[in-house]
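Sequence below, structure please.
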Amino acid sequence: MPPPAPVDVVLGHHWLLELHGCSRSRLDDVAALQQDCLDAARAAGATVVEARFHRFAPHGVSGVVMLAESHLT
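Got it, this is the predicted structure:
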């Protein structure tokens, strides 16, 4: 196992977004959310490995985009 990185070395960034005023219908549209996440990952220059999304009944969507560099959920 490699030695730990020095504390002053940035290995990555963790972004947590809290969004308001989003379209309820869009948030329940699994295809649209998946496309939005894929577009965001590619716009950031990430390499998409795989994407898995699931729509729950009666509402709700969960998803993950696996990236060569990290992940987007």
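
contacts and neighbour counts: CA atoms only from here.
Fine.

residue ranges for the strands of this protein, please.
For the chain, the strands defined by DSSP state E cover 48-55, 61-67, 71-72.

Out of the ones you listed, the one nearest L16 is which?
strand 71-72 (10.4 Å; CA to CA).

Enumerate the positions of stretch 53-67 that are buried.
61, 63-67 (16 or more other CA atoms under 10 Å).

Export those to CSV and append columns for distance to G21.
Shown next, in CSV, are the buried residues of stretch 53-67 (distance: CA to CA, whole Å):
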residue, distance to G21
V61, 17
G63, 20
V64, 22
V65, 24
M66, 27
L67, 28
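
Looking at the residues you listed, which is nearest D39?
For the buried residues of stretch 53-67, the minimum distance to D39 (CA to CA) is 10.7 Å, reached by V65.

what's the closest non-adjacent residue to the closest one?
Nearest residue to V65 in three dimensions, chain neighbours excluded: A51, at 4.3 Å (CA to CA, 6 or more residues apart in numbering).

one more to line up against the first:
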Amino acid sequence: MSDDGLFQLGMDLEARDYEGLRMPAFDEPRSTTHTEDNITVAPASNGQDERLDHFIEKEGVRYAGSHLIIDLYDAERLDDLPYIEETLKTCIEEAGATLLHIHLHPFEPTGVSGVAVLAESHISVHTWPEAGYAAFDVFMCGDAEPEKCVAVLERAFTPGRSQVSELLRGKEVA
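Predicted coordinates for the structure are as follows:
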């Protein structure tokens, strides 16, 4: 793949040596649409790191995070890339998640695919405007509330019908 192709995917080509480890260079943007905010991990009062993507325990079940599969039917504005980007940002804000970067790609003649990478995981989108259909995956760990994204998406795209499925990821991790 060419250097330009990797840039369009939001990938850095350079790597730096940090304490003997070869690590990607994060001083510059890793997305073609946004720069990444610096995310810090603060020590908790118990001396452990407080991660934004920590495991969750609810009603006696411990899991990595909630993964919502959201299908919108007879939806509108599914080819409006700036509108989709703003809607993803609203989802992230209302869910209490942390945006790292967004990359959206328009297709010809219609459609948008992309991902918002979060400290807590991701939101992906694939649209078929000619069919009025959009598929969203909302996966969030930690204290984020991915279920709040459902109302945001329904308000934004006014589907005639929506369907939501939930997977609790990582339930088998010891």
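
returning to what we had before: check the gap between the residue mapped onto the residue nearest to V65 of the first structure from the second structure and D17 of the second structure for me.
Under the alignment (TM-score structural alignment), A51 of the first structure maps onto I102 of the second structure. To D17 of the second structure, I102 of the second structure is 27 Å away according to CA to CA, to the nearest Å.

show me where the second structure has helices.
Listed in chain order, the helices of the second structure (DSSP state H) span residues 3-8, 81-95, 148-157.

Just the buried residues of the second one, please?
With burial defined by 16+ other CA under 10 Å, the residues of helix 81-95 of the second structure counted as buried are 81, 84-85, 87-95.

for it, packing partners?
strand 99-106, helix 148-157 (3 or more CA pairs under 8 Å, 6 or more residues apart in numbering; DSSP states H and E).

would you list these in a markdown table and tack on distance to A42 of the second structure?
Supplementary listing: these in a markdown table, determined by distance: least, CA to CA, whole Å:
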| stretch | distance to A42 of the second structure |
| --- | --- |
| strand 99-106 | 17 |
| helix 148-157 | 26 |
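
Out of those, flag the one nearest A75 of the second structure.
Comparison of those against A75 of the second structure by CA to CA identifies helix 148-157 as nearest, at 5.3 Å.

which parts of that closest one are buried?
Neighbour-count burial for helix 148-157 of the second structure flags 148-150, 152-154, 156-157 (criterion: 16+ other CA under 10 Å).

Please tabulate the residues you listed in CSV, including the columns distance to L167 of the second structure.
Shown next, in CSV, are these (distance: CA to CA, whole Å):
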residue, distance to L167 of the second structure
K148, 16
C149, 15
V150, 15
V152, 20
L153, 19
E154, 20
A156, 24
F157, 23
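
Which of the residues you listed sits closest to S165 of the second structure?
V150 (10.8 Å).

Now do the same contact list for the closest one.
Residues counted as contacts of V150 of the second structure (CA atoms under 8 Å, 6 or more residues apart in numbering) are I70.

how much space between it and K58 of the second structure?
From V150 of the second structure across to K58 of the second structure, the span is 20 Å (CA to CA).

Could you do V164 of the second structure as well?
With distances taken as CA to CA, V164 of the second structure is found 20 Å from K58 of the second structure.
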